[in-house]
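>>> take a look and give me a structure for this.
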Amino acid sequence: MQPDRDEVQELCALLRSRFPIILIESHEEPRILELLTKAANLESQVLMTWSITCGIRRHGRDEAIYQTNDLLDMLKHLDKTAQNGIYVLCDAHPGFKDPISMRLIREIALSHSKTARTLVFISPRLDELPSEVLRLSAHFHPQLPNRDAIRVLVNEEAKRYEKQTGERPRGDKQALDMLIMHLLGMEQDDVRRLVRQALRDDGAISDDDLRRVLATKYEALGGAASLAYEQSKVKFADVGGLAQLKHWISLRRKPFLDPSAVNIDRPKGIVLLGVQGGGKSLAARAVAGEWGVPLMRLDFGALYNKYYGETERNLRNAFAAAEAMSPCVLWIDEIEKGISVDGGDGDGGVSRRVLGSLLTWMSERTQPVFIVATSNDISQLPPELIRKGRFDEIFFVDFPNAEARAQIATIHLKKRGCDPAHFEVPGLAKLSAGYSGAEIEQAIVSASFEARARSEALRPADIQAEIERTRPLSVVMAERIDELRSWAADRAVFADECATSDDAAA
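Reported below is the predicted structural model:
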């Protein structure tokens, strides 16, 4: 376990500094009370505790002062008492909306120089305290378990499980290391409960336990509305083409996940620019799946709010949640739709402030959060966002070449229970020159519907006919795509090898 000496000494320093109010935002009430008990003993101060169920009483005793269950009644009593000491208020936050209670708290705090009554608030939420009370307060932030402390907790629970069941817990070192990594950022009690649940489930630490830990961790953060959590099962084997992007990502997995890596050398993120249906979203999911980390999707639609300042607050909360879920991949889909290049003049400056918050966080973040931003039109993005240093690289996702189209067709045929060997895949790849991955998939899907309507098995001719009936995006929007490809030629790295001569002719 982590030693609590530093935390106790920090609390003692706050008490000796004569802050009239100490704020502790935490779910670990019993552990915090234990720390405060040690600090009170070291400082030779009386420790009193209050809750709405028990009223105010000397810590460790059962007898409470009569009629002090209500927060206002307790504050009136405390305002009249001359007893110096530490008064711990547990879960008092529902009373923060009462102006009389807030005034009494302020009067008690302002009289601290005459009667040293230190108010300590312990609650999972302390964000509604008025500014006049915050000015008189000091914050104490309990330590979260580090990797070594979590490993000790896991070993303790494993020994307890073996003692009670007679069975030795199962699981390889990689699964254990991943579990410890994903438990970072959680409070000690939550860590112990999740480890216990993982072991009691089947006596082993498995991928299912990792998914459960991540889901619980996301829910514990309140499930930020603008940040959706997804445990991606997509791997690069499920993505056709993009050979250069896959190689680039594979080289950066270890530096990103290595806990000893210096933050300045950790991969930061990429921009995936390209045509619609080219596989940018699938690639974003595959990065998270390949690295085995959670995928956090930032939704600009849920981010924006009509009230002044709420959009920026939602963005800060989303960033805080992403850091708490780290290591993770933060996917910002169609980023150009959330950040305007016109400087935000059309929306009262909201997008300009959002851009400033995003740039600041990208420059100052210390947690392993890898950004994958996708865009269909990079000309709509401000230059200060896409310059080198913000992102590691800009990749251009073009229409797949012949080899990639064959891979895509094979993947989707296998997904639908068809043997690719019976479908002349090279011929399909040649026939679908200029088609995106989404268009190839849709051709197979439509052909499957046609075959099922005839109560027959899917045939190569069905897919060929569907491909011939389709007018691909490369034809429908040829001019815009040529402009995009021309821009990327000298400014971006192609995610896959260039098209073959047959593709160019098509």
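
>>> C-alpha from now on. contacts and neighbour counts both.
Will do.

>>> top helix in this structure by residue count?
Counting residues, the longest helix in the chain under DSSP state H turns out to be helix 147-165.

>>> what does that one contact?
1-2, 167-169, 180-181, 183-184, 191-192, 195-196, 199-200 (CA atoms under 8 Å, 6 or more residues apart in numbering).

>>> so which of those comes closest to residue 282?
residue 181 (25.1 Å; CA to CA).

>>> to what extent is residue 315 buried, counted in neighbours?
23 (other CA atoms under 10 Å).

>>> same thing with residue 80?
Neighbours of residue 80 using other CA under 10 Å come to 9.

>>> so residue 144 touches residue 186, yeah?
Yes - between residue 144 and residue 186 there is a contact at 6.5 Å, judged by CA atoms under 8 Å.

>>> ok, these two, which is more surrounded?
Set side by side, residue 144 and residue 186 show more neighbours around residue 186, with 20 against 15, by other CA under 10 Å.

>>> run this one through as well so I can compare:
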Amino acid sequence: MKLIQRMNELIRACFAGIWIQSHEHLDAIAELSSMCRDEDWRLAVWDVDQGLRHPNGSAIDVEVADPLAAVRAVSSMAADDTPSLLVLPNFHRFIGSAEIVQAISRAVNEGKQHRTFVVILSPVIQVPVELEKLFIVIEHPMPDREQLSRIAAGIATETNEMPTGRELDDVLDAAAGLSRYEAEGAFSLSLVRDGRLTPDSIWELKTQAVKKSGLLSLHRGGQNFGAIGGLDTLKAFTRRALVHRGRSGIQPRPRGVMLLSPPGCGKSEFCKCVGVEVGRPVLILDVGSLMGSLVGQSEERTRQALAIVDAMAPCVLMIDEVEKAFAGASGGGNDSGVSSRMFGTFLSWLNDHDSDVFVVCTANDVAKLPPEFSRAERFDGVFFVDLPGRTQKDEIWRLYVDRFGLDASDPKPSDDQWTGAEIKSCCRLASLLDVSLVQAAENVVPVAVTSSESVERLRRWADGRCLSAEQPGVYRSATKATRRRGVSTKPSIN
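Sure thing, here's the model as predicted:
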């Protein structure tokens, strides 16, 4: 719902205290001014720099130099039954004294009789406990595609500067999640660089905008599924869900996949390749960066990060090693329940969000994950990525031998129980040290040897519980299948 529509409803319902969370105060004030002009309502704005004024910048006769006087001035705006709005940008900076809190409380309570409204514009929600029941909090939404298209049309005014069709869709996809001010700057930079609106310059500024938040990082470019050996079923499932989704007349929204495997089997590489394969940006959420030192800050930063993700849709959200990211979510940590609350916020979003975000989570230790995390309808599928088989290993050898410029005829070392990461390491070392693959293999110790117990435990857990990343259907552990047939898995002694 747009800001004007929501504000119109609240004012007609006589909510005298309104807190608008917004990073774009000028645009919010412009929208409120337009609404008041159409409805013939009164509007005044006060800030610490310019004092009390009309939205057009003209001063008001009443001298108001401090925030306490600004709050008291709202009573002088009352006239008949005409609604009068006093907008206070960045006023959260002043709600620290008892006098101002009391003045706001009185102004809001009297406002219901006099139809005067206190509207606080702030990038954060910091309503004091004394005012919690008096204020309703709403959000100034980021510009949608229609608004971004209008902004673009207002900047690209010359012939051939404004793309059409699929090119315009790419530009709007690149601008999704930017504020109005950021979008204007991105479009202008694109015109300066390329002479027309193109996605590349916009993506550059968008990457910087995401980095500034400190909550997410943006991965673009790189390689597609062709750079990953094996995982055929997982690749086909993901590609079909994101590219060829829905029957005629039905467009279900893909949710994402959960990947379990021993370390080094290609989970993280797969996550980064998904975006290139389906033409979406990949947002990487580092849960550790969400942690704050103040009470409630971690939960608030989690909500902010998820709001950015929603605004960036369509996109892919990657959370690597999720069991470590939410360590303590099961109640075993000593963080006063912060991890549990962050985890609960993420689960609620995962279940309820309507944005076109494809979530890919990876994990190495399933024992640390609460059972509710992987239940149906949170993910489209939970896949187990086992150690690669012979066919997959041959494909991975070909990829990395070619990538590191090695001789394809060079004999391959024994790769029993090797992961894709270990094959890559062997090829990289062979290139780095200028030795044969067999010699480079002497410096590689597979994780299936160093952590054999944990690998086997993960396989046993995944048997019958997860989908196979290599073959259609449910994953079945080769070890358990052999044991069920009564065949010994121990090597024979000659």
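
>>> buried ones in the longest helix of the first structure?
By neighbour count on 16 or more other CA atoms under 10 Å, the buried set for helix 147-165 of the first structure is 147, 149-151, 153-154, 156-159, 161.

>>> after that helix, next one along is what?
helix 173-183 (DSSP states H and E).

>>> point out the other helices and strands that that following helix packs with.
Under the contact criterion of 3 or more CA pairs under 8 Å, 6 or more residues apart in numbering; DSSP states H and E, helix 173-183 of the first structure touches helix 147-165, helix 207-220.

>>> gap between residue 66 of the first structure and residue 74 of the first structure?
According to CA to CA, to the nearest Å, residue 66 of the first structure stands 10 Å off from residue 74 of the first structure.

>>> any common contacting residues for those two?
With CA under 8 Å, 6+ apart as the test, residue 66 of the first structure and residue 74 both reach residue 55.

>>> report the distance from the longest helix of the first structure to the chain centre.
27 Å (CA atoms, centre = their mean, to the nearest Å).

>>> quick one, that helix and helix 173-183 angle?
120 degrees (axes from the mean of the first three to the mean of the last three CA atoms, to 10 degrees).

>>> which residue lines up with residue 21 of the second structure in the first structure?
Per TM-score structural alignment, the equivalent position to residue 21 of the second structure in the first structure is residue 25.

>>> picking that back up, who wins on neighbours among the contacts of helix 147-165 of the first structure?
residue 183 (27 neighbours).

>>> mind listing what it touches?
150, 191, 213.

>>> so how far is residue 159 of the first structure from the closest residue to the last one other than its chain neighbours?
Leaving out its chain neighbours, the residue that sits closest to residue 213 of the first structure by CA to CA, 6 or more residues apart in numbering is residue 194, at 6.7 Å. Taking CA to CA as the criterion, residue 194 of the first structure is separated from residue 159 of the first structure by 15 Å.

>>> the more surrounded of residue 66 and residue 74 of the first structure?
More crowded of residue 66 of the first structure and residue 74, by other CA under 10 Å: residue 74, with 21 against 12.

>>> which ones are touching the more buried one?
Contacts of residue 74 of the first structure by CA under 8 Å, 6+ apart are 55-56, 67-68.

>>> go again with 6 Å.
residue 68 (CA atoms under 6 Å, 6 or more residues apart in numbering).

>>> show me what it aligns to in the second structure.
Using TM-score structural alignment, residue 74 of the first structure lines up with residue 70 in the second structure.

>>> its match looks like it's in a helix, true?
Yes - according to DSSP: H, G, I helix; E, B strand; the rest coil, residue 70 of the second structure belongs to a helix.

>>> so the residue nearest the centre of the first structure, which of the three states?
For the first structure, the residue nearest the mean C-alpha position is residue 322 (2.8 Å; CA atoms, centre = their mean). Secondary structure state of residue 322 of the first structure, per three-state DSSP, is helix.

>>> gap between it and residue 239 of the first structure?
Taking CA to CA, one finds residue 322 of the first structure at 25 Å from residue 239 of the first structure.

>>> where do the strands sit along the stretch 201-350 of the first structure?
Taking DSSP state E, counting those that start in this stretch as the test, the strands found in the stretch 201-350 of the first structure are 227-230, 269-274, 295-298, 328-332.

>>> ok, for residue 425 of the first structure, nearest residue in space, not its chain neighbours?
Nearest to residue 425 of the first structure is residue 406, by CA to CA, 6+ apart, at 5.9 Å.
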